[in-house]
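In: no sequence for this one, just the structure:
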């Protein structure tokens, strides 16, 4: 395989050898010329591919540049056809191009290797300083000097004039996102910038690649170049503020973000970044104002809605609430159940801490339960839930009740949870739980399961909940569909662990929540359960509830 090089004024075999990492003898011999011959301007010299200048893997260093070499597929067929043409294992081509199959289609452009050249090479007019299409050579074959390079065959590289900056940029994005091959993506970016030095989108993308690879000074240089030449470019403020935020330079990130907002005051990309920066700076009040502004611009903004509830809890640190629930049974019990609670919680530096006094009247008997819970922060992406409760009225309540969950804030406005619940009536029951939540526009979807190992079998509970937000973080309609019961449901018939293992229940709940004057919350809900309380004997349970909360 070889590459065509067009000679410019002053070049000779020695300068070409230095550029292409070969000896002058190999280049001269390959072209059937003597070393002493003078090369003419415009003459085409074949530069052979050898072990010293052509590779199947990048080997970055400070002295050389690696130019991707491409083959454009002309007809559908197996990858082995191209593999045989270049003497490269098909598995190597498959790896370089992240192909899922060994079949290729006409029009595909495949990387078949990398040409290594010196970074300080001379200004060669037709040297392959950008990726081009490889096609079979029309003539010539390797000389004896290349017999040791058995994996290479005769090929020429054509310098196509239609490979413009846009195509190089498109290729760089594909390689960066699909293959995570940032070194090659950067090479393509700078090859494009040689053609179009003021192409801001490419320069910003190069800055982002430097950000992802922790080359912060290089990233800043690219962003500053764009700011100097195009100070009203929105994307550069987005990229620059991301770099600073991810590297904990929050004050500087806020300056960059505010500068961008001075040009684009309603930019959703910049507003959501400002929220995150303000939260990192422990300024939740200002973050709340920006979130409310953003949701007025775009009520369906998923990321803003996911942040709104967490941020609101940090603005109004105290919550005082009360609730009441009424449960009616058509068969299982003659008397209704009444459940009420008074709650107080406070947001602290460690997270939310709360106390609950719960009252229940069940089986014509009343009782109290004393409960504490907390939601400690662990990091930017993790927090937890811890609770413990005690009651002297066993039967009305479990004597002991506890719980722990670990929450993870996931990409794409998702949240995950794994946890455990503990109940003790006359003996102990452990219940494992897991959930996944996803915000989508004005919707929140949550799927949850509870798994209770028993002596003879394992009980499973499944719930699916949907919320539709019609306003702020506390303005929504809710519906839950489920099978089985859980220890987190106050009205569920959890008498003891033995009976709990046997429960088979279908249920649905609808709810409504509304916020008044940014600090008063009213919640209404109603539910239906169809529960098998004895083998092949089912009964219905109807419930309704109301709660009121004040934040201050």
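Out: Done, it's in. Being a predicted model, the structure only gives us computed values, none of them experimental.
In: Every contact and neighbour count from this point should use C-alpha atoms.
Out: OK.
In: For the residue nearest the centre of the chain, which residues are in contact?
Out: In the chain, the centroid-proximal residue (CA atoms, centre = their mean) is residue 411; its distance is 3.7 Å. Applying CA atoms under 8 Å, 6 or more residues apart in numbering to residue 411 gives no contacts.
In: how far away is it from residue 197?
Out: With the distance defined as CA to CA, to the nearest Å, residue 411 ends up 34 Å from residue 197.
In: go on, residue 286?
Out: Distance, residue 286 to residue 197, using CA to CA: 39 Å.
In: Counting neighbours, what do you get for residue 355?
Out: Residue 355: 19 surrounding residues under other CA atoms under 10 Å.
In: same check, this time on residue 317
Out: For residue 317, the neighbour count with other CA under 10 Å is 15.
In: so what's it closest to, chain neighbours aside?
Out: residue 347 (4.6 Å; CA to CA, 6 or more residues apart in numbering).
In: another structure for you, compare them:
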């Protein structure tokens, strides 16, 4: 009986001290991890931290935080193979460690390792399909492949899941400009006035658009017919040639020329703009326009400086352009605020436009540019544009303009714009 009691006491003491030792080891391991992280982040002594992390793995081989720390440390010391091993080890054992994916993806991108990076990104997305950071990483690796068609398809799919991502929308719109695309189209503007025997105005344009990887070239023929009291008072043709061409990965330029032998249009018009995309959905523009008109009283020449800025905010694109215009010693300002809400492609959007003044980029009023530039003008309007059946680009826009037609006298104008293009 005494021996049995003694045996029971010894067994109890054995389990008590074993539990105490185990608990002490756990506490020591946690303390070791905290100390190793401090050495890494504060002291920056990576070799010492590596030794501490390896000791932690020896003491607790299933403690994945030590493996994660080692992966990070080996990345910091450019020991890529070891870093890859430990980070993948953590992911295979327990993919809940998001930092393991982040460290691994960042390292593979730094190394330019496209194949391994795409595999890791796909695995991260499979575990965390709602986390946009991993889609950004995948986009980075796809960009390294320089396959713009693949990049466009990826962004188009990603935008359906993350429509609020401004950088995705901005890049997708740029890429769409670089895809092979040919279109023919017609647009029509009908303008009415609230003054007796003034108007309506008709403007018809035929155009061909040729888009390639380098940029685009656009040819356009416009016909204007202006009526008063039911009779034509002025009509004629204008011929335009425009081009948008890429000058870098994130920048492009616009060049345009136009000529008309008719008084209903300016005789000559020349334009240039440089547009650059910035980070976080921003872009800016600087440009110039030269417009020469020949009214009965003699030739007049106008120069315009354009300064603009735009921002993608999710599916929204907001643009403000300022025109500083000059004739001899006179200066005339004009402003245009344009807002678009994109839905699918760059052809699918609602738009809202408001502005002040007359600018050389408004085709509908160019025939009276020299008369209107010094007068007040307030405009507001909106439109809807849509790609139908992947072939037909359609659009309708309605604009209201409160126009001063002579000093102190104003009129109301309403313009309907219709657009139809065919892609082939």
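Out: Everything's here; your move. Computed from a predicted structure; not experimentally measured.
In: ok, back up a step: tell me the counterpart of the residue nearest to the centre of structure 1 in structure 2.
Out: Residue correspondence, TM-score structural alignment: residue 411 of structure 1 in this structure matches residue 279 in structure 2.
In: now that match: how far from residue 170 of structure 2?
Out: Using CA to CA, we find residue 279 of structure 2 at a distance of 10 Å from residue 170 of structure 2.
In: and what of residue 316 of structure 2?
Out: For residue 316 of structure 2 relative to residue 170 of structure 2 (CA to CA), the value is 10 Å.
In: just residue 160 of structure 2 next, same as before
Out: As for residue 160 of structure 2, its distance to residue 170 of structure 2 is 14 Å (criterion: CA to CA).
In: Neighbour count: those two, which is higher?
Out: Neighbour count, other CA under 10 Å: between residue 160 of structure 2 and residue 170, residue 170 has more, with 24 against 11.
In: Shouldn't the more buried one be within a strand?
Out: No: Residue 170 of structure 2: not assigned to a strand; according to DSSP: H, G, I helix; E, B strand; the rest coil it is helix.
In: now the residue mapped onto residue 220 of structure 2 from structure 1, what's its secondary structure?
Out: Using TM-score structural alignment as the criterion, the counterpart of residue 220 of structure 2 in structure 1 is residue 356. Using three-state DSSP, the secondary structure recorded for residue 356 of structure 1 is strand.
In: who's in contact with residue 356 of structure 1?
Out: By CA under 8 Å, 6+ apart, residue 356 of structure 1 lies in contact with 341-344, 370-372.
In: One more pass at 6 Å, please.
Out: By CA atoms under 6 Å, 6 or more residues apart in numbering, the contact list for residue 356 of structure 1 reads 342-343, 371.
In: And the match of residue 411 of structure 1, how far from residue 320 of structure 2?
Out: Going from residue 279 of structure 2 to residue 320 of structure 2 by CA to CA gives 18 Å.
In: again with residue 213 of structure 2
Out: Applying CA to CA, the value for residue 213 of structure 2 to residue 320 of structure 2 is 27 Å.
In: Those two: which is more packed in?
Out: A count of neighbours by other CA under 10 Å puts residue 320 above the other of residue 213 of structure 2 and residue 320, at 18 against 15.
In: any idea which element the alignment partner in structure 1 of that one lies in?
Out: By TM-score structural alignment, residue 320 of structure 2 lines up with residue 447 in structure 1. Element membership for residue 447 of structure 1, per DSSP states H and E: strand 443-453.
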